[in-house]
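# Okay, here's the prediction I keep looking at, along with the sequence it came from:
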Amino acid sequence: MATATATGWLADLTDLYTPTPSQFDGARTHRTAIESRLALHLGVHDMFEIGSLRHGTGVWQFSDADYLVSLSGRRPESPWTVLNKVKEQLQARFIGTNVVVRRPAVVCRFEDGDVEVVPAYPSASGYWIANPADGWMLTHPREHNVYVTRVNAKHEGSVKRLARQVKVWKYRRNVPISSCYLEMRTAQHMDGEASYVPLWDLYLTLKKMRDAGLASLNDPTGLGSRFGACSSEANRVAALIKLDTAVGRALKAKDYQIDGDEPSAIAQLKLLFDR
């Protein structure tokens, strides 16, 4: 990237990490086999695509194809019970594939792309899924997509680009924060803004999360449970250290740009995104 301005450099980075429409077609071909196996052994009400690829905030080389599978029967007391059952069934079906639990999902690491399967139980409103932190959480994935899309339309597509940038930072810097949490925090920030300024809003999004101490986020739609940021307290502490560094670099990039020093602003962005 040899763009002369920091805003241009950031735009190029975002374009670089934007998946092509067909990138995950291979991974998506496993859906029928996954659904059939779980329907036979556990019972399935419904299965549909969720996550960043569905929302248009996926990251090239890092994002997975994500599916929520609504299971039959009673919800067990511990989400580990159903996560382990789903893992057991998928490992038996795909013997040569590495299948792991990464709460709230079971991940099948296929050669043509990872597929995340999120076990869920229907409620009167939404679905119960494993909370990345602990226990169960109530989620409304379709409504969350509508919310993010609405805020994105308000800012003419900039919100999903900003969410992708924050996720690129997460993946490039190996930060143990939930992608869903980052997306909803980004949308919540931009929902309160009258306009979008690339470096300013990148800085403010990171800063607000840092200042909140990566606390759980109330569902902006008012429908579901709070969004947890990390799967453990140790991960939250580790993520905050990296987040504090990121805020400092984003602040410097923004200030250098205001001062007209585009090369220094770009240098800070390169440090921020490990480029």
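Arrived safely.
# switch to C-alpha atoms for all contacts and neighbour counts from now on
Fine.
# now for the lengthiest helix in the chain, which elements pack on it?
The longest helix of the chain (DSSP state H) is helix 233-258. Under the contact definition 3 or more C-alpha pairs under 8 Å, 6 or more residues apart in numbering; DSSP states H and E, helix 233-258 sits against helix 198-211, helix 262-272.
# Relative to T14, which of the ones you listed is closest?
Closest to T14 of the helices and strands packed on helix 233-258, according to C-alpha to C-alpha: helix 198-211, at 11.3 Å.
# neighbouring contacts of that closest one?
7, 162, 165-166, 185-186, 189-190, 215, 240, 243-244, 246-247, 250-251, 253-254 (C-alpha atoms under 8 Å, 6 or more residues apart in numbering).
# Of these, keep whichever come out buried.
Among the contacts of helix 198-211, the ones that count as buried by 16 or more other C-alpha atoms under 10 Å are 7, 162, 165-166, 185-186, 189-190, 240, 243-244, 246-247, 250-251, 253-254.
# For this structure, just list every one of the strands.
Under the criterion DSSP state E, the chain contains strands at 44-50, 65-71, 98-102, 105-110, 113-122, 127-130, 136-139.
# okay, now the one to match up with it:
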Amino acid sequence: MSATASSWLSELTSYYTPNASQFDGAKSHKDAIETRLDTVLGVYRMFEIGSLRHGTGVWHYSDADYLVSLKGIQPDSPWTMLTKVKEALQARFTSTTITIRRPAVVCHFSDGIVEVVPGYVAAGGGYMIANPADGWMKSYPEDHNKYVNEVNTKHNGGAKKLARHLKIWKYKRNVPISSCYLEMRAAKYLSDDDAYLPILDLYYVLSHLQTVQLAAMTDPTGLGSRFGAYSSEASKKDALSKLDRAVTRARKAKDYYLADDHDNAIEQLKLLFNR
């Protein structure tokens, strides 16, 4: 029996869904990182955040992400904080390539990549972390996770599937868009919907991103700072160009799917996801 567009997309999702053991190598460095930062800078707590924690990670591409709540006084510039964290970790892991990619310090271990997002406890709750664009931003990672989980439960797993589809497109087409932005956009888009329809909703959410031109998104929890999609005007231009092509392909896939022409629908999905 020939594959349908829905079954093809489902198989793609399964292929890029990491299992629990595939990030054991990266996660094994957590204690050493926390001990080093606590010794040098002081740490209140270090906990897992990001797509792996949320259940929207993409195999081969997602990292192990941690937020580190630092002691001390928040400096005027987040670059001061990021530089201190990078220097502390580089002195401990001398043979590891460690870089800054706001809002994180990225450790490229031989057995996995770990992104350390340093921050300070914010007045009124949440954490002040580096804004990918510039300056500081307030983040509530645990509340954001709760929000996504609530929408996901409403749609029997649909919010996280849609978020993973957007992230697969991002990684396979090298689109410079924040993964967190895509995840929150996917959840917000489905929050008011009555049903999740994978082929249709993939097109509609991409079309919505095109309509708003990747504008910063108000935190749907009403707690934190706005979510930015990109880190520079050059990134925005590149992302919008790739988004335009994605919308065209997703629209064709949707139209073929609704016409029960699954072979052509799958061909458009393959172009969309660079498969």
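Nice, thanks for sending it over. Quantities reported herein were computed from a predicted structural model and do not represent experimental measurements.
# For N152 of structure 1, find the nearest of the strands of structure 1.
Using C-alpha to C-alpha, these put strand 44-50 closest to N152 of structure 1, at 17.3 Å.
# Show me what the closest one is packed up against.
Strand 44-50 of structure 1 sits against helix 31-41, strand 65-71, with contacts defined as 3+ C-alpha pairs under 8 Å, 6+ apart.
# tell me the angle it makes with strand 113-122.
Interaxial angle, strand 44-50 of structure 1 versus strand 113-122 (axes from the mean of the first three to the mean of the last three C-alpha atoms, to 10 degrees): 130 degrees.
# Which of the residues in strand 44-50 of structure 1 are classified as buried?
V44, M47, E49, I50.
# what sits against the last one?
With contacts defined as C-alpha under 8 Å, 6+ apart, I50 of structure 1 is in contact with D66, Y67, L68, P141, R142.
# The same query, at a cut-off of 10 Å, please.
A65, D66, Y67, L68, E116, V117, V118, P141, R142, H144, N145 (C-alpha atoms under 10 Å, 6 or more residues apart in numbering).
# how far away is the residue mapped onto it from structure 2 from E142 of structure 2?
Taking TM-score structural alignment, the alignment pairs I50 of structure 1 with I49 from structure 2. Distance, I49 of structure 2 to E142 of structure 2, by C-alpha to C-alpha, to the nearest Å: 8 Å.
# hmm, back to that, and the strands of structure 1 as JSON lines, adding distance to S36 of structure 1?
Shown next, in JSON lines, are the strands of structure 1 (distance: least, C-alpha to C-alpha, whole Å):
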{"stretch": "strand 44-50", "distance to S36 of structure 1": "9"}
{"stretch": "strand 65-71", "distance to S36 of structure 1": "11"}
{"stretch": "strand 98-102", "distance to S36 of structure 1": "17"}
{"stretch": "strand 105-110", "distance to S36 of structure 1": "15"}
{"stretch": "strand 113-122", "distance to S36 of structure 1": "13"}
{"stretch": "strand 127-130", "distance to S36 of structure 1": "20"}
{"stretch": "strand 136-139", "distance to S36 of structure 1": "24"}
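# Just list the residues touching D12 of structure 1, thanks.
D12 of structure 1 touches M1, A2, T3, A6, T18, counting by C-alpha under 10 Å, 6+ apart.
# Relative to I266 of structure 1, how far out is it?
12 Å.
# Overlap in contacts, these two.
By C-alpha under 10 Å, 6+ apart, the residues touching both D12 of structure 1 and I266 are A2, T3, A6.
# Distance to V106 of structure 1 and neighbour count for those - can I get that in JSON lines?
Listed next are these as JSON lines, based on distance: C-alpha to C-alpha, whole Å; neighbours: other C-alpha atoms under 10 Å:
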{"residue": "A2", "distance to V106 of structure 1": "40", "neighbour count": "8"}
{"residue": "T3", "distance to V106 of structure 1": "40", "neighbour count": "14"}
{"residue": "A6", "distance to V106 of structure 1": "39", "neighbour count": "25"}
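# List the ones among those that fall in helices.
Those of those lying in helices (DSSP H): A6.
# What is the nearest of the shared contacts of D12 and I266 of structure 1 to P176 of structure 1?
For the shared contacts of D12 and I266 of structure 1, the nearest to P176 of structure 1 is A6 (26.7 Å; C-alpha to C-alpha).
# What is the neighbour count of the residue lying closest to that closest one once chain neighbours are set aside?
Nearest residue to A6 of structure 1, sequence neighbours excluded (C-alpha to C-alpha, 6 or more residues apart in numbering): I266, at 4.9 Å. Neighbours of I266 of structure 1 under the rule other C-alpha atoms under 10 Å: 25.
# I'd like the helices and strands packed on helix 233-258 of structure 1 as a markdown table, with distance to A130 of structure 1 appended.
Below are these laid out as a markdown table (distance: least, C-alpha to C-alpha, whole Å):
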| stretch | distance to A130 of structure 1 |
| --- | --- |
| helix 198-211 | 22 |
| helix 262-272 | 31 |
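# For Q61 of structure 1, find the nearest of the ones you listed.
helix 262-272 (18.4 Å).
# for that closest one, packing partners?
helix 6-16, helix 158-172, helix 233-258 (3 or more C-alpha pairs under 10 Å, 6 or more residues apart in numbering; DSSP states H and E).
# Provide the aligned range in structure 2 for that helix.
Going by TM-score structural alignment: helix 262-272 of structure 1 matches residues 262-272.
# Quick one: distance of that stretch to the chain centre.
25 Å (C-alpha atoms, centre = their mean, to the nearest Å).
# contacts for that stretch?
Under the criterion C-alpha under 10 Å, 6+ apart, residues 2-9, 12, 168-169, 172-173, 199, 242-243, 245-259, 274-275 lie in contact with stretch 262-272 of structure 2.
# and it, how far from structure 1 on average?
For stretch 262-272 of structure 2, the mean deviation from structure 1 after alignment is 0.3 Å (mean C-alpha distance after the TM-score superposition for structure 1).
# Where in structure 1 does stretch 168-188 of structure 2 fall?
The alignment places stretch 168-188 of structure 2 over residues 168-188 of structure 1 (TM-score structural alignment).
# Give me the buried stretch members for the matching stretch, please.
168-171, 173, 175-188.
# First-to-last residue distance for that stretch?
19 Å.
# Next, the contact list for the equivalent of S139 of structure 2 over in structure 1, please.
Under the alignment (TM-score structural alignment), S139 of structure 2 pairs with T139 in structure 1. Applying C-alpha under 10 Å, 6+ apart to T139 of structure 1 gives the contacts 120, 122-123, 125-131, 219, 223-227.
# measure T139 of structure 1 to L90 of structure 1 for me?
In terms of C-alpha to C-alpha, T139 of structure 1 sits 24 Å off from L90 of structure 1.
# Perfect, I'm done here.
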